[in-house]
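Engineer: have a look at this fold, sequence not included:
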């Protein structure tokens, strides 16, 4: 991937998404020419980040479907998670997480990695663990004012903050350096009904692979990773659409719970 400066049209798309997010109004149509490549999507995303002005406390990583990997030249995308939309619920709190009720909204069970110091080395899937300070359970809130955000390919998804609207930090995973995270069972419930169950075996090279991907894609974009930055490593049980008024709960290893309610 090469870093691309936003064109005037791409800047206009970024402004339209920011305006819709700020006003909490839906976008019936994509506000411009849809990006066809990830460098175009990240140009829009970078422009929106600069215009937004809020501090970034983490990044979400999402998977690109296998049949689209060749076209887009990779298997993951990234989007910013702003500090003011990261809620710590490690003590069992059940925060209310807002979504765009007339747009797209979903919740996902995810493993969350917190970066320590990220140096300039060329990390691999083993050494990236040296850059991780903590691993937690959590729920990513995916939401966009554009209802079709996930229907037009990963570049469109990436262009609007990767379809992120917040992050719930659940309890930590004790002994994560020695734990078999890949085999850990994870369940997801909406309004108490189990709608998804899986392990991380289907997550490409797992959560540490997501962290490795993120270091590389952010370096290519000239974005530094500050200590304390979170990585929401990817949906484990699926992308579960959700509506205001509903509740979500993720259960990790049969004993670690993290929950939230959804507001409009």
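Structural biologist: Everything's here; your move. Since the model is a prediction, treat every value here as computed from it, not as a measurement.

Engineer: all contacts plus neighbour counts: C-alpha atoms, from now on.
Structural biologist: Will do.

Engineer: and the helices in the protein, which stretches?
Structural biologist: 8-23, 38-52, 69-72, 154-159, 206-220 (DSSP state H).

Engineer: mind checking which of those is nearest residue 118?
Structural biologist: Among these, the nearest to residue 118 by C-alpha to C-alpha is helix 206-220 (8.3 Å).

Engineer: relative orientation of that closest one and helix 38-52 in degrees?
Structural biologist: 80 degrees (axes from the mean of the first three to the mean of the last three C-alpha atoms, to 10 degrees).

Engineer: give me the neighbour count for the residue nearest to residue 186 when sequence neighbours are not counted.
Structural biologist: Once flanking residues are discounted, residue 186 sits nearest to residue 252: 4.6 Å by C-alpha to C-alpha, 6 or more residues apart in numbering. Residues near residue 252, counting by other C-alpha atoms under 10 Å, number 23.

Engineer: okay, pairing it with this:
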């Protein structure tokens, strides 16, 4: 795969610009798409602080014409502690997703044996309410979004915002946790933790296994956001956007 594609995506992200056209031929497979993602990560030269999971529901996978979830990097430069203002470039999509985030307290060491869900749970240090702002580095052409280009583009992450975490997260029933999101005081959507692959821990387990099978691992200190739990919407600049996660707390942002 031509590494110039990864460089073009990295440049667009760093500059806050949109590519006028596809930067090369569409990847032939998900594997090639992840190779481009790796090239983008290497080129962008910003520390990776974790990972996002996308296409975490059957409906989302159907829209992207794929049969599996996908993942992409979270970069230090675009990671924020709430409450905060999030700079967004001109022409940004500013799509808002409310998600549950995990932060790991220890590495999930590479091994031949598959991880169990318990192995993954034991590596969790804290659980956080979170918002992700989604944007693509491609101009909107009206064509259906291709999952392979989405993967190459880092799964369309723009910003990750986390609220105060809880270390006693096992006291929470995460699949049944009720979540809502409001913009300028108006409720935009509701859901539960089960919206993401039956529960956020199941989503985290999927990612740990997906990376293990590729010879990669999750590291202590990594944040992992586990997918949207409520209908997504386009945010507006200058007004408060608040995700309410009940016992897990709130996360508040303003797009700027």
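Structural biologist: Okay, I see it. Predicted model only: the values in this text are computed from it and were never measured.

Engineer: TM between them?
Structural biologist: Aligned and superposed, the two chains score 0.87 in TM-score terms (TM-score structural alignment, normalised by the length of structure 2); 250 aligned residues with a C-alpha RMSD of 2.4 Å.

Engineer: what lines up with the residue nearest to residue 186 of structure 1 in structure 2?
Structural biologist: Aligned by TM-score structural alignment, residue 252 of structure 1 pairs with residue 245 of structure 2.

Engineer: swap in residue 184 of structure 1?
Structural biologist: Aligned partner of residue 184 of structure 1 by TM-score structural alignment: residue 177.

Engineer: middle-most residue in structure 2, spatially?
Structural biologist: residue 52 (2.8 Å; C-alpha atoms, centre = their mean).

Engineer: show the contacting residues for the closest residue to that residue other than its chain neighbours.
Structural biologist: With C-alpha to C-alpha, 6+ apart as the criterion, residue 52 of structure 2 has its nearest non-adjacent residue at 4.8 Å, and that residue is residue 225. Taking C-alpha atoms under 8 Å, 6 or more residues apart in numbering as the criterion, residue 225 of structure 2 is in contact with 51, 52, 53, 99, 100, 101, 102, 130.

Engineer: export these as TSV, with columns for distance to residue 238 of structure 2.
Structural biologist: Rendered in TSV, the data for the contacts of residue 225 of structure 2 read as follows (distance: C-alpha to C-alpha, whole Å):
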residue	distance to residue 238 of structure 2
51	27
52	26
53	27
99	22
100	24
101	25
102	28
130	19
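
Engineer: pick the one among these closest to residue 70 of structure 2.
Structural biologist: residue 53 (5.8 Å).

Engineer: now for the closest one, how many residues are close by?
Structural biologist: Other residues close to residue 53 of structure 2 by other C-alpha under 10 Å number 23.

Engineer: show me the strands in the stretch 101-250 of structure 2, by range?
Structural biologist: Assigned by DSSP state E, counting those that start in this stretch, the strands in the stretch 101-250 of structure 2 fall at 124-134, 157-162, 178-183, 186-192, 223-225, 233-234, 240-244, 250-255.

Engineer: deepest-packed of those, please.
Structural biologist: strand 223-225 (a mean of 29; mean count of other C-alpha atoms under 10 Å).

Engineer: against structure 1, where does it fall?
Structural biologist: Under TM-score structural alignment, the match for strand 223-225 of structure 2 is residues 230-232.

Engineer: and of the helices of structure 1, who's closest to residue 170 of structure 1?
Structural biologist: Here helix 206-220 is closest among the helices of structure 1 (C-alpha to C-alpha), at 15.8 Å.

Engineer: which residues are contacting the closest one?
Structural biologist: 1-3, 61, 76, 78, 111, 113, 123-125, 128-129, 182, 200, 224-225, 231, 233-234.

Engineer: give me the stretch of structure 2 that it matches.
Structural biologist: By TM-score structural alignment, helix 206-220 of structure 1 lines up with residues 199-213 in structure 2.

Engineer: what about that stretch, distance to the chain center?
Structural biologist: Taking C-alpha atoms, centre = their mean, to the nearest Å, one finds the center of stretch 199-213 of structure 2 at 13 Å from the center of the full chain.

Engineer: and if you look at stretch 120-132 of structure 1?
Structural biologist: For stretch 120-132 of structure 1 - counting by C-alpha atoms, centre = their mean - the centre lies 20 Å from the chain centre.

Engineer: return the set of buried residues in it.
Structural biologist: For stretch 120-132 of structure 1, a neighbour-count test (16 or more other C-alpha atoms under 10 Å) marks 123, 128, 129, 131, 132 as buried.

Engineer: which residues are in contact with the third one?
Structural biologist: Going back to what we said before, that points to residue 129 of structure 1. residue 208 are the contacts of residue 129 of structure 1 under C-alpha under 8 Å, 6+ apart.

Engineer: to which residue of structure 2 is residue 57 of structure 1 aligned?
Structural biologist: With TM-score structural alignment as the criterion, residue 57 of structure 1 matches residue 49.

Engineer: surely residue 33 of structure 2 touches residue 27?
Structural biologist: Yes - under the criterion of C-alpha atoms under 8 Å, residue 33 of structure 2 makes contact with residue 27 at 5.5 Å.

Engineer: hey, what's in contact with both of these two?
Structural biologist: 148, 149.

Engineer: rewinding a little: nearest to residue 103 of structure 1 among the helices of structure 1 would be which one?
Structural biologist: helix 8-23 (10.1 Å).

Engineer: from the chain's centre, how far out does that closest one sit?
Structural biologist: For helix 8-23 of structure 1, the distance to the chain centre is 20 Å (C-alpha atoms, centre = their mean).

Engineer: now do stretch 159-172 of structure 1
Structural biologist: 5 Å.

Engineer: and that stretch, which stretch of structure 2?
Structural biologist: Against structure 2, stretch 159-172 of structure 1 falls on residues 152-165 (TM-score structural alignment).

Engineer: residue 22 of structure 1 pairs with which position in structure 2?
Structural biologist: Match for residue 22 of structure 1 (TM-score structural alignment): residue 14.

Engineer: residues contacting its match?
Structural biologist: Residue 14 of structure 2 neighbours (C-alpha under 8 Å, 6+ apart): residue 44.

Engineer: quick check: residue 9 of structure 2 vs residue 78 of structure 2, distance?
Structural biologist: Using C-alpha to C-alpha, to the nearest Å, residue 9 of structure 2 is found at 16 Å from residue 78 of structure 2.

Engineer: which residues touch residue 169 of structure 1?
Structural biologist: 86, 87, 88, 89, 90, 112, 136, 137, 138, 139, 258 are the contacts of residue 169 of structure 1 under C-alpha under 8 Å, 6+ apart.

Engineer: would you format those residues as JSON lines with distance to residue 101 of structure 1 included?
Structural biologist: Below are the contacts of residue 169 of structure 1 laid out as JSON lines (distance: C-alpha to C-alpha, whole Å):
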{"residue": "86", "distance to residue 101 of structure 1": "19"}
{"residue": "87", "distance to residue 101 of structure 1": "20"}
{"residue": "88", "distance to residue 101 of structure 1": "23"}
{"residue": "89", "distance to residue 101 of structure 1": "23"}
{"residue": "90", "distance to residue 101 of structure 1": "26"}
{"residue": "112", "distance to residue 101 of structure 1": "25"}
{"residue": "136", "distance to residue 101 of structure 1": "28"}
{"residue": "137", "distance to residue 101 of structure 1": "25"}
{"residue": "138", "distance to residue 101 of structure 1": "22"}
{"residue": "139", "distance to residue 101 of structure 1": "18"}
{"residue": "258", "distance to residue 101 of structure 1": "22"}
